[in-house]
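In: sequence and computational prediction follow.
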Amino acid sequence: MQATNEAILARMDSPVALIPQLAAHIVAAGGKRLRPLLTLAAARLCGYQGNRQVKLAACVEFIHTATLLHDDVVDESVLRRGFASANAVFGNKASVLVGDFLFARAFQLMVEDGSLEVLRILCAASATIAEGEVLQLTTQNDLSTTEERYFDVIRGKTAALFAAACEVGAVIAEVPPAQQDALARFGMDLGMAFQLVDDALDYAAQQSELGKTVGDDFREGKLTYPVLLAIADASPEERGFWERTVEQGEQSESDLLTALELIARHDTIRRSIAKADEFVASACAALDQFPATEIRDILKDIARYTTARRF
C-alpha cells in the first residue's frame, strides 16, 4: 500500500502547478483507499509474486478520484470526506479538468502494464461508471424509479469499479477463469453493499462522522433505496410529501426532518442494511473458490466491515 501511495503521488505530478495542487487536496482529505486495496489483496490471494499490482492499484484509485471530482461538480457538493470539496476550493472548471487529467493518467498506467485484458477490464469499468452516473441523472426526481433501476444505477456507478479492481489482481496472477470470475463477483457484490450503506448513511449518519452534508441525496432528489422503500409503503398523504419534495423539488427547511421521520417510521435504514448484508454474504461465498488463507479471511472481513461502517 505504501508503494501504491508513492506511485499515486508520483503520477499526480505535472508542470502545470494547479494539477498536483488540486489533486493533492483531494488525496490529503484521506479516504479508505478501498479499491486499490482490493487490487493488492486480490493479487496476493491469487499468489502473484511480481509488482504489476502496484501501478494497477494506483490506476484504480485515479479512476475513482477522477469520478469523485466530476461527481462533486455535478452534485454541487461542498464537502468531501469532512473537508471542503475541490470544486468548492478551486472551482468547477478546474475540478472537471483535473478529473480529466487523472483519467488520462489512469489510461497511461494501463498501457504501461501492457496487458490487453487488463486494459479491457478497466476501460469497460470506466465506461460503465459514466453510464451509471448518467442513468442516475435520468432517475433523479422520478418517483416511478423501480428497485431494479436503482440497482442498475449502483451496479454501474459504484460496483463496476470494485469488480474491476478485484478482477485485474486475478488476471495478472494468471489464475483459471473460474477464480477470475469469482473475484469479479466478490468485487461486484461488495460494491453493491458499499453503495447501499452509503445511501443509508445519507439519512442515518452524523455529519461529523459522514464527512459530507447529511441529506444531500434528499435535497438533490435522488431516488436511493431508503426512499424507494418509504415510497413503496407510503400512505396517500406521505406519497404527496415525496411528490412535492422529491419529484417537484419544492422543499422547505423542515422537510428533511419530515423525510427522516418517514424513513424511521417505515424502518428503511435497517431494511437497506439488511439488503446490503445479503450482498456481503454473496461476496463472501464467492471467495470460497479459494483455499482458506489469512488473506481470504481479510477480504471477507473487509466485506463484513462494509455494513458496520459509519462513514
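Out: It's in.

In: use CA for all of it now, contacts and neighbours both
Out: Will do.

In: who touches stretch 183-193?
Out: By C-alpha atoms under 8 Å, 6 or more residues apart in numbering, the residues outside stretch 183-193 that reach it are 42, 151, 154-155, 158-167, 170, 275-277, 279-280, 282-284, 286-287, 303, 306-307.

In: look at the residue nearest to the spatial centre of the chain and give its secondary structure.
Out: In the chain, the centroid-proximal residue (C-alpha atoms, centre = their mean) is Thr158; its distance is 3.9 Å. Here Thr158 is helix, with the state taken from DSSP: H, G, I helix; E, B strand; the rest coil.

In: could you pull out the helices for the stretch 151-300 of the chain?
Out: Counting by DSSP state H, counting those that start in this stretch, residue ranges of the helices within the stretch 151-300 of the chain are 160-173, 177-204, 207-210, 216-219, 225-232, 236-242, 255-265, 268-286, 294-306.

In: what's the fourth one packed up against?
Out: Put plainly, it is helix 216-219. Secondary structure elements in contact with helix 216-219, counted by 3 or more C-alpha pairs under 8 Å, 6 or more residues apart in numbering; DSSP states H and E, are helix 177-204.

In: could you do the third one as well?
Out: Helices and strands touching helix 207-210, by 3+ C-alpha pairs under 8 Å, 6+ apart: there are none.

In: which of the residues in it are buried?
Out: Neighbour counts over helix 207-210 (16 or more other C-alpha atoms under 10 Å) mark Gln207, Leu210 as buried.

In: quick one: distance of it to the chain centre.
Out: Its chain's average C-alpha position is 17 Å from that of helix 207-210, according to C-alpha atoms, centre = their mean, to the nearest Å.

In: quick one: Ser208 and Val175, what's the gap?
Out: Per C-alpha to C-alpha, to the nearest Å, Ser208 is found 43 Å from Val175.

In: report the separation between Asp72 and Ser95.
Out: On the measure of C-alpha to C-alpha, Asp72 and Ser95 end up 9 Å apart.

In: also this one, for the comparison:
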Amino acid sequence: MSSHVDGGSMGLDEIATKPHEQLAAHLAAKMEAVNLLIRDRMASRHAPRIPQVTAHLVEAGGKRLRPMLVLATADLCGYDGPFDVHLAATVEFIHTATLLHDDVVDESAQRRGRPTANLLWDNKSSVLVGDYLFARAFQLMVEPGSLRVLDILSNASATIAEGEVLQLSAAQDLATTEDIYLQVVRGKTAALFSAATEVGGVIAGAPETQIKALFEYGDALGIAFQIVDDLLDYQGDAKSTGKNVGDDFRERKLTLPVIKAVSAANAEERAFWKRTIEKGDQRDGDLEHALALMQSHGALEQTRAEALDWAARARAAIAVLPDHPVRGMLDRLAGYVVARIS
C-alpha cells in the first residue's frame, strides 16, 4: 500500500521544507490576521482567567494545522473575501476548547511538553474556559452570514462531543470493533479536519464536486493523522512524539493496534488483554508482552498499512481540484502525515 504515497520512504528530517511550513509561509499574512482575531476574541473584561488559560494553550505553539486548512482550501478555490479568517479562528477555538476538556477527562499533566491548564489552574477553570471558547466559536461562525457554514461547523462540534462520549464507553471494552474505533476517530479528529477543508470551499462558492472532494480530503487526512498517532504510541520515539511509548496501553485505551491484536487473540492472549485493558491490572513486563503479541499477529504492520491507505485516499480526493500551488502543498501534507511511519 505504501506505493500509493509519494515519498512514502521519506524520513521526516529528509523533507527540507515540511508541507505545513510551506503552507504557513504561503498563508503568513492571513494567519497573522487569524492570530490577531483569536487574541481579540479570547479577551474578557470580566474574567481575566479566560485569556490566561486560553493564552497558555494558544501560544503553546503547535502547527495550527486546522485553521491553515480553512485558509488553504479557501485560497485554492479562489476566495478573496475576509471571512476565511473568521472561520479559521472558529476552528482553532473549537480545537482549543476540546483540548481543554480532553486534558480534564484524561487527567493529563502535559501537552506539547508543557504543563496542562488543568494542572496549572484547576479542572473547573479548564472546563469553563473550554465552554467559553465553544461559545466564542459559535459567535464567530455566525459572522460570515452563511447558514451552510453554520450547519457544517455546528454539526462538527456535535460529532466531536459525541465521539468523546463514545470513546468513554469504547476505550476499555474488548468488544470494541474497528468500525467503532473509526467512529471515535471521525469524532475525535477527522470531523474538525473535514469541517475545516469543507467550509473553505463553501465560503469560496466552489462547485459541489470540489466541496465534496475537500470534505473527503479532510476526512481521510484526519483519520490517517489519528491512526499514525496511535501507532507511534507503540513504535514512536519519545523525543520526536512528545509521548512515552505505551502511554495508551497504560491508560487502557483500545486503539487500532490493540483492537487488531485482540481480534486475532487465542484464549490465553484474550485473558491477558482482559486483565490489562478491561480490568487495568498491569504488571511489570506487560507492555513488552503486549508489543510482542501485536508483532506476532502483524497488528502494527496492518495498522501502518491502513494509515498509508487513508493518506492515499486523501491525495486521490483532491486530484479533481484546480491546478494550484496549494493543491500541491495539500498533496504533500498527506504524504508528510504518514512519513513518520514509512
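Out: Nice, thanks for sending it over. Please read these numbers as outputs of a predicted model, since none were measured by experiment.

In: distance check, the nearest residue to Arg296 of structure 1 once chain neighbours are set aside against Ala165 of structure 1.
Out: Closest residue to Arg296 of structure 1 apart from its sequence neighbours, by C-alpha to C-alpha, 6 or more residues apart in numbering: Leu45 at 6.5 Å. Distance of Leu45 of structure 1 to Ala165 of structure 1, computed by C-alpha to C-alpha: 13 Å.

In: of these two, who's got more company?
Out: Counted by other C-alpha atoms under 10 Å, Leu45 of structure 1 and Ala165 do not tie: Ala165 has more neighbours, with 34 against 23.

In: what's the match for that one in structure 2?
Out: Alignment note (TM-score structural alignment): Ala165 of structure 1 maps to Ala196 of structure 2.

In: same question for Gly191 of structure 1.
Out: Structural alignment places Gly191 of structure 1 opposite Gly222 in structure 2 (criterion: TM-score structural alignment).

In: one more: Ala41 of structure 1?
Out: In structure 2, Ala41 of structure 1 lands on Ala72 (TM-score structural alignment).

In: and the contacts of the helix or strand harbouring that match?
Out: Element membership of Ala72 of structure 2, judged by DSSP states H and E, is helix 65-76. With C-alpha under 8 Å, 6+ apart as the contact definition, helix 65-76 of structure 2 has outside contacts at 20, 23-24, 27, 30-31, 84-85, 87-89, 91-92, 192-193, 196-204, 214, 322, 324, 326-327.

In: with structure 1 superposed, average distance for it?
Out: Compared with structure 1 after fitting, helix 65-76 of structure 2 has a mean deviation of 0.6 Å; criterion: mean C-alpha distance after the TM-score superposition for structure 1.

In: structure 1: matching residues for the helix or strand just after that helix?
Out: Using DSSP H and E, the next helix or strand after helix 65-76 of structure 2 towards the C-terminus is helix 83-105. Mapped onto structure 1 using TM-score structural alignment, helix 83-105 of structure 2 spans residues 52-74.

In: count the residues that sit near Lys243 of structure 2.
Out: Lys243 of structure 2 has 19 nearby residues by other C-alpha under 10 Å.

In: from memory it sits against Asp233, does it?
Out: Yes - the pair Lys243 of structure 2 / Asp233 is scored as a contact, 7.1 Å apart, by C-alpha atoms under 8 Å.

In: any common contacting residues for the two?
Out: Between them, Lys243 of structure 2 and Asp233 share no contacting residue, judged by C-alpha under 8 Å, 6+ apart.

In: show me what Glu148 of structure 1 aligns to in structure 2.
Out: In structure 2, Glu148 of structure 1 lines up with Asp179, judged by TM-score structural alignment.

In: report the contact partners of Gln153 of structure 1.
Out: That one is not Gln; residue 153 of structure 1 is Val. Gly132, Glu133, Leu135, Gln136.

In: same deal with Asp255 of structure 1?
Out: Going by C-alpha under 8 Å, 6+ apart, Asp255 of structure 1 touches Thr245.

In: alignment lookup: it to structure 2.
Out: Using TM-score structural alignment, the equivalent of Asp255 of structure 1 in structure 2 is Asp286.

In: quick revisit: which ones are touching the closest residue to the match of Gly191 of structure 1 other than its chain neighbours?
Out: Here the nearest residue to Gly222 of structure 2 in space, its sequence neighbours aside, is Ala190; by C-alpha to C-alpha, 6+ apart that works out to 4.0 Å. Counting by C-alpha under 8 Å, 6+ apart, Ala190 of structure 2 touches Gly218, Asp219, Ala220, Leu221, Gly222, Ile223.

In: what about the aligned partner of Gly145 of structure 2 in structure 1, how many neighbours?
Out: Correspondence of Gly145 of structure 2 to structure 1, assessed by TM-score structural alignment: Gly114. Residues within reach of Gly114 of structure 1, counting by other C-alpha under 10 Å, total 11.

In: please consider this matter closed, and thank you.
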